[in-house]
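Novice: Here is a sequence with its predicted model. Questions after.
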Amino acid sequence: MQSATRIDPFQPAEGPPPQALGAFFRWALAGSWPALWVAAALSAIAGALEAGTALILGMVIDGTVASGPDMFFSASNMAMILGAVGFFLILRPLAFGLSSAANSIIVQPNVNPLVLSRLHRWTLGQSVKFFDDDFAGRIAQKQMQTARAITDVAVEMINVVAFALASLIGSVFLLLAIDARVALVFVIWLVAYFMLIRWFLPRIRERAGKRAGARAMVSGQVVDTITNIKTVKLFAHADHEDRAALGAMQRFRDTSLHFGKLSAVFRVALMTLAGILPVLLIGGTLLFWSQGTATEGDIVAAGAVSIRIAQMTGWVSFTLMAIYSNIGEIEDGIHTLTPRTRLDDDAAASELQVPEGRISFQDLGFAYGRDAGGISDIDLEVSPGEKLGIVGASGAGKSTLVALLLRLYDPEQGRILIDGQDIRDVTQESLRRKIGMVTQETAMFNRSARDNILYGRPDATEAEVIAAAQKAEAHEFIKDLQDHKGRRGYDAHLGERGVKLSGGQRQRIALARAILKDAPILVLDEATSALDSEVEASIQTALERVMIGKTVLAVAHRLSTISQMDRIVVLDAGRIAEQGTHDDLLAGGGLYARYWNRQSGGFIGLRDAAE
C-alpha cells in the first residue's frame, strides 16, 4: 500500500540521541511526524463521531416520541432515518476503518524499525569500552525495549489520546445543547478525573522504569550465562549461575509487585470515579426532564454519553498508565544507550591512503585512564613490507599497542601515523579497511562459512571466496561441513562464535577472511597461541601466504611463530625493552634470550611475567 511509504523506516537520524526525554522523542521520530499527525487527525475524527452517535440516538428517540408509532416512518422523518442509517453504516465504519488503517499500515510497521535502526546505528558507533562495561544481552534488550516503548507511545497517543480528547470535546458540546448545568457537572467530573490521573501516573512512570531496569538485568544475566555455557559446565557451576539468575529474577519480581500494587489501587479509584458519572449525568437530565427543560431524547443522549465515557475513561486511563510505563522504560533506555562513550571521526576526517604501509608510533602512551598499566614512551618505526614481531609477558602492553593502531582507543600521549597520516585525522572505517587482522579468539558469526569468509570483502565473487579458502587451507574441510538443518559445504552455518569448528578450522576461516580482505597492513594477534604445535605447523604455510607483500605486526607468546620475522620488539612493563632480529636478540642475552631459553612448549613462561 502506497501510504505505507510515508514513513521511511530506515531513515538515518541527524546527530546523536539527546538525553532529555522530549528531545529524544523528536530525534527518534524525526521524519515520521507528518504521517503521525495525519493518523492522529483520523483518530480524532473517529472520536468526535462518538458524540455524534449519542446525538443521533437522541434525535431518533425524540422523533419517535413526537411522531408516535403510526407516523414514525412518514415522509417527514425519512431524511432523519436515512441520515441515521448512513451514519451507522457508512460514515462511522469509514472513519474507524481509515483510522485503523493509518495505525496498522502507516504507523506501527514503520515506526518500530525507524527507531530501532537509529538506536542500533548509534550503539554500533560506541567505543569498545561501552561494550566492555555492560552485558551484551542487556544492551540488545535496551534497544528492543526502547524502540517498542516509543512505538507503543506513538500508537497509543494516536489511537487513544487523540480519539478520547475529540470524544470528550464533542461530549461537552452535546451536553451544552441539553443543558449548560449538565455540561458543568461533566466538566467538574473531568477535573476530578484529571487530578486522579495526575497523581497516579508519575508514580507509575517511576516504578515502570525500575521494573524495566530489573527486567533488562535478567536478560543480561541469562544471556551472559548462555554465552559462556561451556565454562559453566566445565567448572560445574550450574547451581551458581542458577542462584545468580534467580537473584536477578527476584529483583524483577519485587519491582513488578511494587508496580502491580499501585496499578491495583489505581484501578479501584478509577472504577469508582467512572461509576459516579452515569449517576450524575442521567440523574441530572432526568431532573431537568421532570421540570420540562429536557426531552426524552436528551435523557437517551446523556445516558449514552455517560456510559460511553465511563467505559472510555477506564480504557483511556489504563492506556495512559501503559504510556507512562513505556515512558519509564524509554528513560531507562536513554540512560543506558545515549551516553557518548565513543570515538567519533573528526568532521574533516579523510579517507586513509596506504601507498606503502609505513607505520610510525611516536612517543605513544596509554593507560586506560589509570596512573599505571598500558604502554608509555613507545617510539617505533615499521618500514613498508616489514614483518615485525612483538613479544612480551602478559600485561606488557602488546594488545594495547594493537588496539591503539586500530583506533579502538585514542592515545593519551603521542600519535600513530600510517604513511604520514595521523590515524585520528582519517575515518575509522577507512583505517580498519586497510588493516587485516587474525586474533587468538577468532570471531565467527552464526552464519554460513561463505558469509564468514565474505566478511573480509562482501562484494567478492564465489570464485574469490573459494580461492581464499584454498590459500588458507580451509577449502577441504569446508566441503565436508554439514549443519543441523542439513546445509552443506559453504552454506553450512558454523554455530554461535564458530563453536562447531575446531580451533584450527576457525583460524583457517579467519585466515581466508584476511586473504580475501587483502589489506596492505596485517595484524596477527596471538593468531596461533590457542593451537597445538601440529595444527600450528599445518597452517604456517597459509600464514606465510597471507603475509606476502604486506606490512605485518605479529603479536605472540609462542616465540617459534615469530622467530623468522624481520625484526622483533620486546615489550616489558609497557615500554620497549629491546629490539632486533631473532639471532641478534639471542646473542644479546637480554630479556628475549631469557624468554627463549625458559619457554615451555614454545610459550613465554608465567614465571617470566613476574620477573
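Specialist: The structure has been received and is ready for your questions. Quantities reported herein were computed from a predicted structural model and do not represent experimental measurements.
Novice: CA only for contacts and neighbour counts going forward, please
Specialist: Fine.
Novice: Helix or strand: which one has the residue of the chain most remote from its centre?
Specialist: The C-alpha centroid of the chain is most remote from Asp70, which lies 68.0 Å away (CA atoms, centre = their mean). Asp70 belongs to helix 33-71 when elements are defined using DSSP states H and E.
Novice: which parts of that helix are buried?
Specialist: 35-36, 39-64 (16 or more other CA atoms under 10 Å).
Novice: With stretch 17-31 instead?
Specialist: Using 16+ other CA under 10 Å as the test for burial, stretch 17-31 gives Pro17, Pro18, Phe24, Phe25, Trp27, Ala28, Leu29, Ala30, Gly31.
Novice: what sits against the third one?
Specialist: Counting by CA atoms under 8 Å, 6 or more residues apart in numbering, Phe24 makes contact with Pro17, Pro18.
Novice: And here is the other one:
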Amino acid sequence: MFAYFERLIAPFPDELPPVPPKGLGRFIWACTAGMRRHIAVLALLTAAIGIFEALMFAFMGEIVDGLSGANPATWWAEHQTQVLWMGAAVLASPLLMSVWALSKYQALHANFPMRLRWMFHRQMLAQSLAFYQDEFAGRVATKVMQTALAVRDTVMTVADILVYVLIYFGTMVAIVAGFSTTMMLPFMVWLGLYLVALRYFVPRLARVGQAQADARSLMTGRVADAYTNIATVKLFSHTRREALYARNAMQEFMGTAYAQMRLSTGLEITIQSLSVGLIAGSAGMGLWLWSRGEVGVGAVAAATAMALRMNGISHWVMWEMASLFENIGTVQDGMDIFSKAPTVLDAPQARALDVKRGEVKFEEVCFAYGDGPKVIDTLNLTIRPGEKIGVVGRSGAGKSTLVNLLLRFHDLRAGRILIDGQDIAQVTQDSLRAQVGMVTQDTSLLHRSVRDNLAYGRPDADDAAMVAAAQRAEAHGFIQGLSDPKGRTGYDAHVGERGVKLSGGQRQRVAIARVMLKDAPILLLDEATSALDSEVEAAIQASLYQLMEGKTVVAIAHRLSTIAAMDRLIVMDQGRIVEQGSHAELLAAGGLYARLWAHQSGGFLGEEA
C-alpha cells in the first residue's frame, strides 16, 4: 500500500519544464503541475476530517442531554440507534485518517519537493552562461533546495491546514447555531477579533519572511564563496576577514530573525487573550441560556468543549500562519531566479548541426555585453575547412569573446556565424557544442572520478579509449598514482571540487585528454598549454598536433610554441581584426603584431606598454 501511494507522483518527469511565470499565485500554481489532483484529494480528505471532528461535539452534546434526568433502565433502548451510528463513525475514522496520511506523506510529502528540485535544477542547467556570471553558485543551489520545500509547505498549509480550520470552524458554528443562535455570538466576536489580529500581524510577518529569505541567501552565498575560494583566502591570510565578512551577513539575518520573533510573540499573546475570552464567553453564554431554559446541559457542554478546542487550534493556526508567510517570503525570493527565462534559446524547429567539412564564417558580427560598448565590432572572418588559425592581441581585444560566440554562449547583437553554411543560431545548442572541442586556460573538473571527468568527452567510450586518450595527453602516468580518502585509486579516484586535488598541469592534461576523447571536428584552444611546464608541454605538443590533424582549429595563444604551427594568425584589437597573415608576413608588416613580438619575454607575447 505504501509503495502504491509513493508511485502516484513521478518525482523525475522526463519533459523539460517551462519557465514558471512571475507573480506569487501563478508561480505556485505552475509548480503544482502534475500534482493538482492529489492536492485536491488531500484537501477533500482534510475537509471530511474537519466535519467529522466537529460533529463529534454535537454527538457528545446529544448524549449529555439524553443522560440528563434519564432513566438508566430505559436509556439504552431509547438511544441505541444514535449510539450505534456514533460508534460506527468513530470506528470508521481510522480508515479516513489512514487514507489522509497516505495521501499527505507517501504521495506528496517527499515527491512534491523532489519534483520541484528536479524541475528547478533542469531550469538552472538550461540557463545561459551570462546568468552564472551574476550569481553565486552556492546561492543558486540554496534556492533550488529551499524554494522547493517552501512551495511544498505553502501549498500543504493552504490545502491541508487552512481547509481543515475553515471547514471545522464552519461546521462548529453551524452546530452551535443549532443549539441556539445566541450562542453563536461569542464565536463570531472571537472570529472577528482573530481576523483583525491576523490582518495586523500576517502582512508584517510576510515582509519579515521575505527579508529573512534574502538575508539567508546572502549569508549562505558568502559562506559558500569563502569555501569555494579557500586557497585564495589562506594565501592572503584573510580567514579573519572572511569570518567578519560572513558575520555581517549573519548579523543582518539575525536582525530579521529578531523582528520575526517579536511579531510572533505579540501574536501569541494576542491569540491567547482571545482564546481565554472565547472560553469564558461561550461558557458564560451557555450557562445564562441554560438558566433561562433555552438550551440543555449538552449544549453548554458541547459549546464549552468547542471553545477549549478552538484555544488549541488558534495557537496551531498562529504558528502555521507564521510559517506560511515565512515560506511565502522564501518562495518570492526564489521566484526571482526561477522565473528568469534563459537568454540563449534554441530557435523554433532548430535542427541538429551537420558538420561535414568544418568551414567557419563570421559575417558582420557585432556583440556587446548587456548595454556596454561593443566588444566585437563588425567582424568578418572565414576559416577554411581544416585550417588552423591563431588569434592574438592585447588583453580585452575580444579573443575569448570570439570563441564564446562560436560556442553560442551569447547571442549576437548583429551578423551571423556559419558552420558549413548553417547559421549556429538556427541549430540546437547541444548539437553545436557536440561538434566543438575546447580546452581552456582555467580548467575546472567535476568533483567525481577521473573516469567520469574523461567520459564527459565521450560518455560511450570504453576504458581502453579513455586510457589511450590519457596516454596521448601524458596523463596516464600520474592518474595511476592517484588515490582519495575513501580508498579509490587510479581512474576511480575523485579529484575534489573543481579538481582541487590535482595540480594545475594535471588538471590541464585531464582536460586535454577529455577533448582528445571527444574528437570533435572543430577544436578551440584557449591557452591550452599555459598551465603546463616546458617539459610536459613539449611531451604533449606532438599529441596536440596529431589532435589538430583534419580539424578546423582556433587557438588563442601567447606562447610562441602554440602559434608556431598555425596556418594563419589573426591579430585583434578593440573587437576588430587589424592584421592577418603568417608569422613572417606580420613581422614584415611592422604593425601591432610586430610590436607585440618585440615585447615578448620567455616565450610569451607580452602586452604593449
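Specialist: It's in. Keep in mind that what you see is a predicted model, and the values were worked out from it rather than measured.
Novice: before we move on, the earlier item: could the buried residues of stretch 17-31 of structure 1 be laid out in CSV, adding distance to Val402 of structure 1?
Specialist: As requested, the buried residues of stretch 17-31 of structure 1 are exported to CSV (distance: CA to CA, whole Å):
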residue, distance to Val402 of structure 1
Pro17, 31
Pro18, 33
Phe24, 36
Phe25, 39
Trp27, 36
Ala28, 36
Leu29, 39
Ala30, 39
Gly31, 41
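Novice: quick one: the spatially most central residue of structure 2 from Arg216 of structure 2, how far?
Specialist: Using CA atoms, centre = their mean, the residue of structure 2 that lies closest to the mean C-alpha position is Val144, 2.4 Å off. From Val144 of structure 2 across to Arg216 of structure 2, the span is 13 Å (CA to CA, to the nearest Å).
Novice: and if you look at Arg559 of structure 2?
Specialist: From Arg559 of structure 2 to Arg216 of structure 2 the distance is 45 Å (CA to CA).
Novice: for Arg509 of structure 2, same thing?
Specialist: The value you get for Arg509 of structure 2 to Arg216 of structure 2, if CA to CA is used, is 39 Å.
Novice: got it, and Phe120 of structure 2?
Specialist: 19 Å.
Novice: now Met548 of structure 2
Specialist: 49 Å.
Novice: Now for Glu544 of structure 1, how many residues are close by?
Specialist: Using other CA atoms under 10 Å, Glu544 of structure 1 is surrounded by 10 other residues.
Novice: Now do the helix or strand hosting it: distance to the chain's middle.
Specialist: Using DSSP H and E, Glu544 of structure 1 falls within helix 533-547. Its chain's average C-alpha position is 39 Å from that of helix 533-547 of structure 1, according to CA atoms, centre = their mean, to the nearest Å.
Novice: what do you get for stretch 289-298 of structure 1?
Specialist: Per CA atoms, centre = their mean, the centroid offset for stretch 289-298 of structure 1 relative to its chain is 60 Å.
Novice: closest to Ile423 of structure 1 among the buried residues of stretch 17-31 of structure 1?
Specialist: Distance to Ile423 of structure 1, by CA to CA, is smallest for Pro17 among the buried residues of stretch 17-31 of structure 1, at 26.2 Å.
Novice: which residues does whatever residue of structure 1 lines up with Leu42 of structure 2 contact?
Specialist: In structure 1, Leu42 of structure 2 lines up with Ala39, judged by TM-score structural alignment. For Ala39 of structure 1, the contact set (CA under 8 Å, 6+ apart) comprises Ser99, Ala102, Asn103, Val107, Ile158.
Novice: so which of these hold up in structure 2?
Specialist: Counting by both residues aligned by TM-score structural alignment, their matches' CA atoms under 8 Å, these that remain in contact in structure 2 are Ser99, Ala102, Asn103, Ile158.
Novice: residues near the third one, how many?
Specialist: So the one you mean is Asn103 of structure 1. 23.
Novice: which helix of structure 1 spans the most residues?
Specialist: helix 238-290 (DSSP state H).
Novice: gap between the nearest residue in space to Asp572 of structure 1 that is not next to it in sequence and Ile562 of structure 1?
Specialist: Sequence neighbours aside, Ala396 is the residue nearest to Asp572 of structure 1 in space, at 4.9 Å (criterion: CA to CA, 6 or more residues apart in numbering). Between Ala396 of structure 1 and Ile562 of structure 1 the distance is 17 Å, computed by CA to CA.
Novice: next one: Thr439 of structure 1
Specialist: 15 Å.
Novice: do Leu586 of structure 1 as well
Specialist: In this view, Leu586 of structure 1 and Ile562 of structure 1 are 13 Å apart by CA to CA.
Novice: And for Phe288 of structure 1?
Specialist: 100 Å.
Novice: between the two, who's got more neighbours?
Specialist: Using other CA under 10 Å, the more surrounded residue of Phe288 of structure 1 and Ile562 is Ile562, with 22 against 19.
Novice: Look up the closest residue to that one, ignoring the ones flanking it.
Specialist: Ile562 of structure 1 sits nearest to Gly389 (CA to CA, 6+ apart), 5.7 Å away.
Novice: Just confirm the one you found is within a helix.
Specialist: No. Counting by DSSP: H, G, I helix; E, B strand; the rest coil, Gly389 of structure 1 is located in no helix; its state is strand.
Novice: which ones are touching it?
Specialist: Here Gly389 of structure 1 is in contact with Leu553, Ala554, Val555, Ala556, Ile562, Met565, Asp566, Arg567, Ile568, Val569 (CA under 8 Å, 6+ apart).
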